[in-house]
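Engineer: Sequence first, predicted coordinates after that:
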Amino acid sequence: MIVNNRKHGIFSVPEEARQLSYNQDNKHSTITIKDALTNVFQQMRVSGNRERTIESYNYIFKQFVDMTQIQYVEDITLDSIYSYLDALNVSRETKLIRLKSLKAILSRFHNNGWVQKKFWSTIQIKIDKKVKKGTAEEDIKKLITLIDQSTFIGLRDTVAILMMYKTGIRIRTIGELLEQHIDFDNLCLNLDGSIMKNHNYLKLPIDDELANMLKALIYMNSRIRSYYNRNNTNVFITQNGCSLNSSKSSNNAISKQLNKYSKIYGLENINAHALRRAYAKDLLNKGASVPLISKALGHSDIAVTTQYLELDVDEVANDLRKYI
């Protein structure tokens, strides 16, 4: 039973009622980090995030929880994040990656109303960014001449290298590319959102050389699938006729082959990401605008594209000399 406070009359809120009333400080219900992550990851799946991305976030946040022994969302503080980062025996670049993952999950906590303020936004890790080079055109040409294209693996790898260099598509997309995505009549790739990292439709042109090599590869694929009784329409398959992307990792068979070629032939920057950068740099050298290159790469943020096109100091000086 609630009794009125005589001092302030009917307008006074008694202690018993104050305990029952809405408390601004407690409007965010206590939630365990485990439950919060379960909800967030479910939201990410519904939004279309890849399972590989979710697993990465889960690994990093679980590491943070294990090292700080925090159980509830409301107990996460600046000090706990700094303590976690200080305890990591990794490079500053790796710490930056871990911090970005923490911030991404904490932002979702905030969006769900479990955290009032984005206090983590002030945390910064400064690193000296290294200019990542794209594969040199001469190295690409040299590699193609060295690969034995009389074998299925050699033909497949050569077509994959040319595909990444001439279209800039990701290694993961290479593994998920289907025959239906290739329009030979109009010489273009029609990439639907299901195989794109940003889930947006993208149309990219291809030249006659690449189109003819793709036709040869598709012919070989049909023979191999028939022999092993496989049922798929993937453009790039294993020597046993299976899909390349059998695991959640982006390190598929072609990626491993590129690493092997780099070691065998002593060529630098022979990897999927370097080939993608080479495509972007080639477009820039041919006069394409940064927004156009960003669209071609399937980037959601043009800032990512500018990182792809980052020039070293000598290139900047040489380009500026044209305007003196």
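Structural biologist: Received it, and whenever you're ready, just let me know what you need. Residues are numbered from 1 along each chain as shown.
Engineer: Please count neighbours and contacts with C-alpha atoms only from this point.
Structural biologist: Will do.
Engineer: Please report the distance of Ser247 from Ser56.
Structural biologist: 14 Å (C-alpha to C-alpha, to the nearest Å).
Engineer: ok, those two, which is more surrounded?
Structural biologist: Ranked by neighbour count (other C-alpha atoms under 10 Å), Ser247 and Ser56 place Ser56 first, with 13 against 10.
Engineer: Could you tell me whether Leu85 really is in a helix?
Structural biologist: Yes: Leu85 sits within a helix when classified using DSSP: H, G, I helix; E, B strand; the rest coil.
Engineer: Can you tell me the number of residues neighbouring the nearest residue to it once chain neighbours are set aside?
Structural biologist: With sequence-adjacent residues excluded and distances taken as C-alpha to C-alpha, 6 or more residues apart in numbering, Leu85 is closest to Lys95, at 6.5 Å. Neighbour count for Lys95, taken as other C-alpha under 10 Å: 18.
Engineer: Was I right to think Lys95 contacts Tyr82?
Structural biologist: No: with contact defined as C-alpha atoms under 8 Å, Lys95 does not reach Tyr82; the gap is 10.7 Å.
Engineer: on that earlier part again, check which helix or strand covers the residue nearest to Leu85.
Structural biologist: helix 92-111 (DSSP states H and E).
Engineer: List the buried residues of that helix.
Structural biologist: 95-96, 98-103, 105-109 (16 or more other C-alpha atoms under 10 Å).
Engineer: Who are the packing partners of that helix?
Structural biologist: Using 3 or more C-alpha pairs under 8 Å, 6 or more residues apart in numbering; DSSP states H and E, the elements in contact with helix 92-111 are helix 33-47, helix 51-68.
Engineer: looking at those, which is closest to Asn212?
Structural biologist: Across the helices and strands packed on helix 92-111, Asn212 has its closest neighbour in helix 51-68 (33.7 Å, C-alpha to C-alpha).
Engineer: Below is an additional structure, to be compared with the one above:
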Amino acid sequence: MSKSRKHGIFAVSGDVVALTTMNREEVRNAITIETALETVFKQMKIGGNRERTIQSYDYIFKQFIEINKLEYVEEITIDSIYHYLDSIEVSQRTKLIRLKSIKAVLSKFYNNGWFSDRFWTTIQIRVDKEVKSGAKLSDIEKLLQLIDQTTFIGFRDAVAIKLMYKTGIRIRTLGELKERHIDFENLVLSLDGSTLKNHKHLKLPIDDEIANMLKTLIQLNNGIRNYYGTENFNVFITQNGLPMNTSKSSNFAISKQLNKYAKRFGLQNINAHAIRRAHAKNLLEKGASIALISKALGHSDLAVTTQYLDLDVEEVATNLRDFL
């Protein structure tokens, strides 16, 4: 019996033997980018990635290899990535998105053993954060006038808007606010760590107007909870007596209401974040220091606070002149 017949299905061809004797570097360099992408995208599909994500990676990476005229994985270098970024005429923000996509694909190449190091990680694109301006006080006042406060929803929303503007409280914290957090005697909100993003205790002053509105809202809440048989001590609840942050049907109901009001009344920049920023700007205009504003907003550092204040060049120059 011949040697090849003896081994049968276990016989190994000469080509495969030659391949196994190649060193790791030669195997890596033999892979075309097209083959590598097919493998990676199959892995992504098995891993549960959305088809839309895969298509986006495919488009960006093929644009990258087309601009650089690349064919093999080994031809991809840090210079080719820089060349691609310099060649595309898009905004810095779009370049950042495309760089992230390329890095994601290259990381998968690395995980498959086609690269010996992650040289692309050193490439960075700096993009200035888009500064969102605060709501105008005139728009907030107009909104409060237009809301029908004779209904529970309307009154609740009006109290929420006033409280956000007067204290700068976050919309998430608003949903977690309990009756025990309100000190009516000393006119402060005493917020414990469970309600705040930074998990630190914070006290925020309120005025008599806000205090009276909160007392009225709590009375209305009691009537609604009794009617629907619900039990909770949340200050802001749904029309069915449920806490906002746990209701599947009305989660962040006030945020949705603000969007509706903005469209209905033709108001620009009316949302929870914009109202919070308006509170910060109001404090600054009244003479509060950035350090104090930062503390009141519960920010981790002053850089976040300065973004909230959205100061332009002229404002900075005018304010600095007082210290000359």
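Structural biologist: Here it is on my side, so go on. Not measured: the values here are computed from a predicted model.
Engineer: Give me the TM-score for these two chains.
Structural biologist: Here the TM-score for the pair of chains, by TM-score structural alignment, normalised by the length of structure 1, is 0.63; 240 aligned residues with a C-alpha RMSD of 4.1 Å.
Engineer: returning to that earlier point: could the helices and strands packed on helix 92-111 of structure 1 be laid out in TSV, adding distance to Arg223 of structure 1?
Structural biologist: Listed next are those as TSV, based on distance: least, C-alpha to C-alpha, whole Å:
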stretch	distance to Arg223 of structure 1
helix 33-47	37
helix 51-68	32
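Engineer: the helices in the stretch 151-300 of structure 2, which residues?
Structural biologist: 152-167, 171-176, 208-228, 253-265, 272-285, 290-297 (DSSP state H, counting those that start in this stretch).
Engineer: Of all those helices, which one comes closest to Ala135 of structure 2?
Structural biologist: Comparing the helices of the stretch 151-300 of structure 2 by C-alpha to C-alpha, helix 272-285 comes nearest, at 4.8 Å.
Engineer: Check the mean deviation of that closest one from structure 1.
Structural biologist: Compared with structure 1 after the fit, helix 272-285 of structure 2 shows a mean deviation of 0.6 Å (mean C-alpha distance after the TM-score superposition for structure 1).
Engineer: list the buried ones in that helix?
Structural biologist: Neighbour counts over helix 272-285 of structure 2 (16+ other C-alpha under 10 Å) mark 272-283 as buried.
Engineer: And the furthest pair within the residues you listed?
Structural biologist: Across these (C-alpha to C-alpha), the longest gap, 17.0 Å, separates Ala272 and Leu283.
Engineer: And Lys203 of structure 1, how far from Ser300 of structure 1?
Structural biologist: 15 Å.
Engineer: For the residue at minimal distance from the centre of structure 1, give me its contacts.
Structural biologist: Centroid-nearest residue in structure 1: Lys197, 6.8 Å away (criterion: C-alpha atoms, centre = their mean). With contacts defined as C-alpha atoms under 8 Å, 6 or more residues apart in numbering, Lys197 of structure 1 is in contact with Gly298.
Engineer: One more: Gln149 of structure 2?
Structural biologist: Per C-alpha under 8 Å, 6+ apart, neighbours of Gln149 of structure 2: 155-156, 158.
Engineer: change it to 6 Å
Structural biologist: The neighbourhood of Gln149 of structure 2, defined by C-alpha atoms under 6 Å, 6 or more residues apart in numbering, consists of Phe155.
Engineer: my guess is it is in a strand, correct?
Structural biologist: No: going by three-state DSSP, the assignment for Gln149 of structure 2 is coil, not a strand.
Engineer: re earlier: quick one: closest of the helices of the stretch 151-300 of structure 2 to Lys136 of structure 2.
Structural biologist: Closest to Lys136 of structure 2 of those is helix 272-285 (C-alpha to C-alpha; 6.8 Å).
Engineer: starting at the chain centroid, how far to that closest one?
Structural biologist: A distance of 20 Å separates the centroid of the chain from that of helix 272-285 of structure 2, by C-alpha atoms, centre = their mean, to the nearest Å.
Engineer: Where in structure 1 does it align, residue-wise?
Structural biologist: Helix 272-285 of structure 2 corresponds to residues 272-285 in structure 1, going by TM-score structural alignment.
Engineer: Now check structure 2 for the residue matching the residue nearest to the centre of structure 1.
Structural biologist: Under the alignment (TM-score structural alignment), Lys197 of structure 1 maps onto Lys197 of structure 2.
Engineer: Having no further points to raise, I will conclude here.
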